[in-house]
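>>> Provided below are the primary sequence and the corresponding predicted coordinates.
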Amino acid sequence: MKWSEFFTSSVGKKLVMAFTGLFLISFLIVHAGINACIWADLVDSNDNGEMFNKAAHFMGASYVIRIMEIGLFLGFFLHIIQGYMLEFKNRARRKQGYQVAMGSKGSAWYRKSMGLLGTLILLFLIIHIQDFWIPSRITYATTLGEVTYNNGAPIHDVFTKMLVVFSSGWVVVIYLLGCFSLCWHLLHGFQSSFRTVGVHNKKYVAMAKGAGIFFSIFISVVFALMPISIYYGWVNNN
């Protein structure tokens, strides 16, 4: 089988979805870790976003990270395209119907709604890129202020940008809907990725499911708490 035929086959598409999914899961861990720096204010009242701004500056100033961002966007692109291709193929199959009604024995709703959940996440991602990635990577000269710590070189004040963005209740609601969609998307996608790459032993499948449930809930709650913390004034730069 040619490589071109492999990536257009059902197995190839699922493998691309699995590997890009696992890659994006690792990105979520790093992204959540960076964003969690906003809570340094809860430990040190004099932090005023310093830890977060320094972490954001490192991510934007490192050439290695910037190159990895290209791979990240490529991963998003492949995951989204292959996801829609599989969704359209599955929908075409469903039109044929089942000989026996599945009833409550069918797949969980979120498994059958991966396309919808993925679309909601895509819309959330577009908003998130517009709110933060573009200002911190492209238009920073006109959209971000600068701050200096310990007489060092001035860096972009992304923390204040977060405070401004999440001061609007409707924006917070949109982000919470994105986190809700992410949770359900991961709930199936996490364990499904491991099964696709060859994890079939009952013991390890059970472990993957358990880890997937924990990760899906934990990472989504962490992301959701960030806009909530800012909106309700649990963290600030005063």
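Done, it's in.

>>> okay, CA-based contacts and neighbour counts for the rest of this
Noted.

>>> residues touching S10, list them.
L86 (C-alpha atoms under 8 Å, 6 or more residues apart in numbering).

>>> what's the answer for S193, then?
Counted by C-alpha under 8 Å, 6+ apart, S193 has contacts 17-19, 21-22.

>>> Just confirm V30 is within a helix.
Yes - assessed with DSSP: H, G, I helix; E, B strand; the rest coil, V30 lies in a helix.

>>> before we move on, back to that, among the contacts of S193, the buried ones, what's the ChimeraX command?
In ChimeraX, this line selects whichever of the contacts of S193 come out buried by 16 or more other C-alpha atoms under 10 Å:
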select :17,18,19,21,22
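
>>> then this one, side by side with the first:
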Amino acid sequence: MSNFLTASIGRKFIMSISGLFLMMFICVHLGVNLLLLFDDSGELFNLGANFMATNPLIKVMEPVLGLGFVVHIIWSFLISLQNYKARPVGYDKSNAAYSSTWASRNMLVLGALVLVFLVMHIIQFFIPVKTGGLEATMIDGVEMHNTYALVAGLFKSSVLYCILYIIGGALLGFHLGHGFWSAFQTIGMSNQYWLKRLQCIGKIFAIVVAVGFAIIPLYFLIKF
């Protein structure tokens, strides 16, 4: 088992599995965030945020999710370092654009920029929610954090944050565009029948995620 984890294919497999797990989280997270667009009173989003904060299964999955992020980040750097050591001498890049996509050649850079966006997200939203520094609100007789006031308030008050959030969504989309099909390729779906379809699905998934995250700050910029 230790040989598998240290081997190139083992590292890629772990990064792929952790990446697919994180993609599922992104879908759930985006779904809850999109509730911001359908109710300006904030009740719908607060209900969704409260469900995510109090659901026992979600609480169990939170440390697993955190571990998934750590594993994915560490393994991506290990693989990039391994690839660099395997190719210490510069090579001809003149035909790189024809043999691979821009995203595939810059996955580490994209990942690092997405990490910056994630850290910013944690500082602005996750930590305030977890530390209990939010005002309370009552919905259907249930007291809960007014998470809507925090999130919507930041989008309404800061054009800069809205722009950074849009850029972060676009970077995440670029990262997922290659990462989606690459993850499935690593776990065995690498024949031409599956690969072409997965590449197409990956592009659609990346666009949906990028547009989904970008449309939220755009909504607040335009409406408020």
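Yes, it's here. Since the structure is predicted, the reported quantities are computational estimates derived from the model, not experimental observations.

>>> Now intersect the contacts of S193 of structure 1 with the strands, please.
Using DSSP state E, no member of the contacts of S193 of structure 1 sits in strands.

>>> Just put the contacts of S193 of structure 1 in CSV and tack on distance to G198 of structure 1.
Converted to CSV, these look like this (distance: C-alpha to C-alpha, whole Å):
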residue, distance to G198 of structure 1
M17, 14
A18, 10
F19, 12
G21, 15
L22, 13
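
>>> Among the contacts of S193 of structure 1, name the ones in helices.
17-19, 21-22 (DSSP state H).

>>> tell me which element the aligned partner of H128 of structure 1 in structure 2 is part of?
In structure 2, the residue paired with H128 of structure 1 is H121, using TM-score structural alignment. Here H121 of structure 2 sits within helix 107-121, counting by DSSP states H and E.

>>> Could you list the residues in contact with that helix?
With contacts defined as C-alpha under 8 Å, 6+ apart, helix 107-121 of structure 2 is touched by 73, 76-77, 80, 103, 165, 168, 171-172, 174-175.

>>> Among these, find me the one that's closest to E43 of structure 2.
Proximity of the contacts of helix 107-121 of structure 2 to E43 of structure 2 (C-alpha to C-alpha) peaks at Y165, which lies at 22.8 Å.

>>> Just give me the match in structure 1 for the closest one.
Match for Y165 of structure 2 (TM-score structural alignment): Y175.

>>> residues near that match, how many?
23 (other C-alpha atoms under 10 Å).

>>> before we move on, what about M107 of structure 2?
By other C-alpha under 10 Å, 18 other residues sit near M107 of structure 2.

>>> any idea what it aligns with in structure 1?
The equivalent of M107 of structure 2 in structure 1 is M114 (alignment by TM-score structural alignment).

>>> before we move on, the earlier item: mean per-residue distance, the helix holding H121 of structure 2 versus structure 1.
Comparison of helix 107-121 of structure 2 with structure 1 after fitting gives an average deviation of 0.4 Å (mean C-alpha distance after the TM-score superposition for structure 1).

>>> Next, the buried residues of that helix.
Across helix 107-121 of structure 2, burial judged by 16+ other C-alpha under 10 Å covers 107-108, 110-115, 117, 120.

>>> can you list the residues you listed in CSV and add distance to I222 of structure 2?
Formatted as CSV, the buried residues of helix 107-121 of structure 2 follow (distance: C-alpha to C-alpha, whole Å):
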residue, distance to I222 of structure 2
M107, 32
L108, 34
L110, 28
G111, 29
A112, 30
L113, 26
V114, 25
L115, 27
F117, 22
M120, 23
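
>>> I'd like to know which of those residues is nearest to F184 of structure 2.
Closest to F184 of structure 2, out of all of the buried residues of helix 107-121 of structure 2 and judged by C-alpha to C-alpha, is M107, at 16.0 Å.

>>> so how far is N83 of structure 2 from that closest one?
The gap separating M107 of structure 2 from N83 of structure 2 is 13 Å, by C-alpha to C-alpha, to the nearest Å.

>>> Same question for F125 of structure 2.
36 Å.

>>> Do you have the strands of structure 2 handy? List them.
Counting by DSSP E, the strands of structure 2 are 136-139, 142-145.

>>> Just confirm H188 of structure 1 contacts K112, I think it does.
No - the pair H188 of structure 1 and K112 does not pass the contact test of C-alpha atoms under 8 Å, sitting 9.7 Å apart.

>>> Show me what the lengthiest helix in structure 1 is packed up against.
The single longest helix within structure 1, with elements called by DSSP H, is helix 63-94. Here helix 63-94 of structure 1 touches helix 10-35, helix 50-61, helix 114-128, going by 3 or more C-alpha pairs under 8 Å, 6 or more residues apart in numbering; DSSP states H and E.

>>> possible to save these as JSON lines with distance to W170 of structure 1?
Formatted as JSON lines, those follow (distance: least, C-alpha to C-alpha, whole Å):
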{"stretch": "helix 10-35", "distance to W170 of structure 1": "20"}
{"stretch": "helix 50-61", "distance to W170 of structure 1": "24"}
{"stretch": "helix 114-128", "distance to W170 of structure 1": "13"}
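
>>> how about these, which one is nearest A206 of structure 1?
The nearest among the helices and strands packed on helix 63-94 of structure 1, by C-alpha to C-alpha, is helix 10-35 at 17.5 Å.

>>> Read off where the closest one ends up in structure 2.
So helix 10-35 of structure 1 sits over residues 8-33 in structure 2, by TM-score structural alignment.
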